[in-house]
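Asks: Give me a model of this one.
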Amino acid sequence: MDTRTALLAAAAALLVAGAVGAVAAPDALTDPRETDEPPGHVDVAGATVAPGEIRGETAELRLGTDLEHRGGTVENVTVRHRAIGAESGLLVDETTVDVGDADFEGQRTVNGTITVEREGGYRIETVVFADGERRTSRTTRVSGVAALTPDYADTRVGFTDGSVWPTVAVSVADAGDGRATLSVSVSVTNRGDGASEDVDLRLYLRQAESNVIAADATETVGTVRPGRTDTVTATVEVPEGYNYYVDAALFDDDVLVDETQGVANLNPQETITADETVRDVEFSVEDFERGEDGAAGGDDAGAPDRDASDDSTPGFGPLVALVALVVAALTARRRR
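Replies: The predicted model follows:
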């Protein structure tokens, strides 16, 4: 037997022996790709919700989902978020994040965003899918979305909330000829971590009984250091003898960011407090008419003239007298 024939015979013998062994012991031959690794499993370990971009009518919510993976690779993983109205039960927004194959060890955060209306509360339902098959879910509830401040009104400067130190303080700088010059001091505080930018302070002085605007003023609140309180002062002129509400507001680029109220009691017989009015204060519109120069009142503006009506008799005087005479005549005739 030559060498070639011997090699062929040996190869054939090995093939026959391998086939017999595979039949006798099927576990003897294994796929090299197969391992003892357990099947892959993915779960939600935690979920967070944080405000994103806040607009006038809507708010963006940033969702963070902590995925925990164990075992072998889980293919084609996706995370679906749904925002459902807490009261209506209606679907408000939905988004799906493609994660891909989960082959990492431990946990990984998957980020997503949804947009909701800036009112009410919501139920955020997060569902994890693997190859289109639902694997796990998590529900998070969100409330108080209306309290989120829009980005265009996001400033840390506001009126000071003090129990003793007044937010709005009013003093009389000058008085005479029926007019009073008031000095209005308003306290503002920077509650942020950095220096503030300029904002506008606008003041209205309203006569307490009529709500007529007697005077107004605008001042600029300059830079306020973080954690500091500054006082801004404005001067206004109003008719004396009346009580006034002092309405103060802060505007950032014509956006109202904060408001407060004080009072100015110039009537010695009656007083008012914030959000409270006294109704028996006599009022004269003439004192608050605008002159040609735009100022309230005219040359003889002052306290109302109450003598004009003292000498007059209310009702229809002559007509009442005539009726009385007729009644007397009829009575006398009957007696005869």
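Asks: use CA for all of it now, contacts and neighbours both
Replies: Noted.
Asks: Show me the longest helix that occurs in the protein.
Replies: The helix that spans the most residues within the chain, counting by DSSP state H, is helix 3-24.
Asks: this one as well, want them side by side:
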Amino acid sequence: MDRTKTLAAGAAGVVVVALLVAVLVPGALSAPRAATQPGNVDIADTTIQPQAVGGQIVALQVNTTLRHRGNPSPNVTVRLRAIDAESGLLETTRTVEVGELADDRERVVPATLSVAREGGYRIETVVYQDGQRVDTGRQEVRGLAALVPEYARTPIQFADETTLPPLGVSVQAATESQATLDITAQLINRGSVQSDDVEVSVIARQADSNLVADRDAADVATIEPGRTTGTTLTVSVPNNYNYYVDGVLKKDGVIVDTTRTAVNLNPSERIAVNETRQSVELEVSDFERDRRPDRDEERVEAGGESDSATPGFGVPVAALALLVGGLLARRRTA
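Replies: Predicted coordinates:
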């Protein structure tokens, strides 16, 4: 009889402890935390490309690919920042509300950043989930000045071949004080359609004083795709001086291409054009991501337990204690 009382008292003690744990410890009898925590969201990749190019402003299309794993993740937000690569000053920022991400898949989040068409920028991408930063990445874009505004785009350019200089100069007539020059501008259509209406002009500048001696302009005839044509213009300048001749190509009043050559009319002194040019091209760096540990791993390190562990005795222990207590009580009454 004493043994039966002892077992019954022990089972009752287990039941009492289990009930106290269920009351005092939050989640002791609830489902594992891993079943209720939001899933993991990070940046898989980003791409940057010019969307619209103006005279002073360029709109950059930034596509951020988010990767989601696990349970649904509500309240996801993407923040983009454009920071001047030289000064480090913030140029512009944009926030996109993504909403909830579900299922194990990727989702592209598009956004547009408008920046000045000069220099370069560092584009930073930050992902938030419920206001908490979960991932960060960055990418650089340089050479925006090389982008041609939409209003200035034309397939017509000055030809620049070894055997065919962009500006060819010949003396039409000359006296002791005056020289008349025929300047032929060689233009090429590098596009796939007929040329637009463009205008070519030449400006003759005296080499020493840089004063404009004369100028001329003419409309360019239609140029078929891939073809080259010459447009001849005439200038009259004082003889026995050297000149720089600038060629300017315009579309709707906008300069789209330029070139320069030298004309030596002074027999005792010669000049030449400096052919050194600095090429500027649009460059976009590879995407760099700040690797951050998953929030599940952070919780394991901080709490010393995994999300799948249940604090306290849990449901199985409580049920077992109740079952044992019931059997013992039944045996006692029997």
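Asks: on that earlier part again, counting by contacts, list what the helix or strand following the longest helix of structure 1 packs against.
Replies: Per DSSP states H and E, the first helix or strand lying C-terminal to helix 3-24 of structure 1 is strand 41-54. Packing partners of strand 41-54 of structure 1 (3 or more CA pairs under 8 Å, 6 or more residues apart in numbering; DSSP states H and E): strand 58-70, strand 133-142.
Asks: Now render those strands as CSV, adding mean neighbour count and distance to Gly178 of structure 1.
Replies: CSV is the format used below for these (neighbours: other CA atoms under 10 Å; distance: least, CA to CA, whole Å):
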stretch, mean neighbour count, distance to Gly178 of structure 1
strand 58-70, 19, 51
strand 133-142, 14, 57
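Asks: among those, which is nearest Ala9 of structure 1?
Replies: Of all these, strand 58-70 sits nearest to Ala9 of structure 1, with 50.4 Å by CA to CA.
Asks: Relative to structure 2, and after superposing, what's the average distance for that closest one?
Replies: Comparing strand 58-70 of structure 1 with its match in structure 2 after superposition yields a mean distance of 1.3 Å (mean CA distance after the TM-score superposition for structure 1).
Asks: List of residues touching that strand?
Replies: 40-54, 102-118, 145 (CA atoms under 8 Å, 6 or more residues apart in numbering).
Asks: Please produce a ChimeraX select command covering the buried subset of those residues.
Replies: Per 16 or more other CA atoms under 10 Å, the buried members of the contacts of strand 58-70 of structure 1 correspond to this ChimeraX selection:
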select :41,42,43,44,47,49,52,54,102,107,108,109,110,112,113,114,115,116,117,118,145
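Asks: how about the strands of the stretch 101-250 of structure 1, start to end?
Replies: 106-117, 122-130, 133-142, 157-159, 168-176, 179-190, 199-207, 213-221, 229-239, 243-252 (DSSP state E, counting those that start in this stretch).
Asks: sorry, back to before: distance to Gly85 of structure 1 added to the helices and strands packed on strand 41-54 of structure 1, as CSV?
Replies: Below are these laid out as CSV (distance: least, CA to CA, whole Å):
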stretch, distance to Gly85 of structure 1
strand 58-70, 14
strand 133-142, 10
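Asks: hmm, back to that, is it possible to get a markdown table of the strands of the stretch 101-250 of structure 1 that adds distance to Asp66 of structure 1?
Replies: Putting the strands of the stretch 101-250 of structure 1 into a markdown table (distance: least, CA to CA, whole Å) gives the following:
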| stretch | distance to Asp66 of structure 1 |
| --- | --- |
| strand 106-117 | 4 |
| strand 122-130 | 11 |
| strand 133-142 | 11 |
| strand 157-159 | 36 |
| strand 168-176 | 49 |
| strand 179-190 | 36 |
| strand 199-207 | 41 |
| strand 213-221 | 45 |
| strand 229-239 | 42 |
| strand 243-252 | 39 |
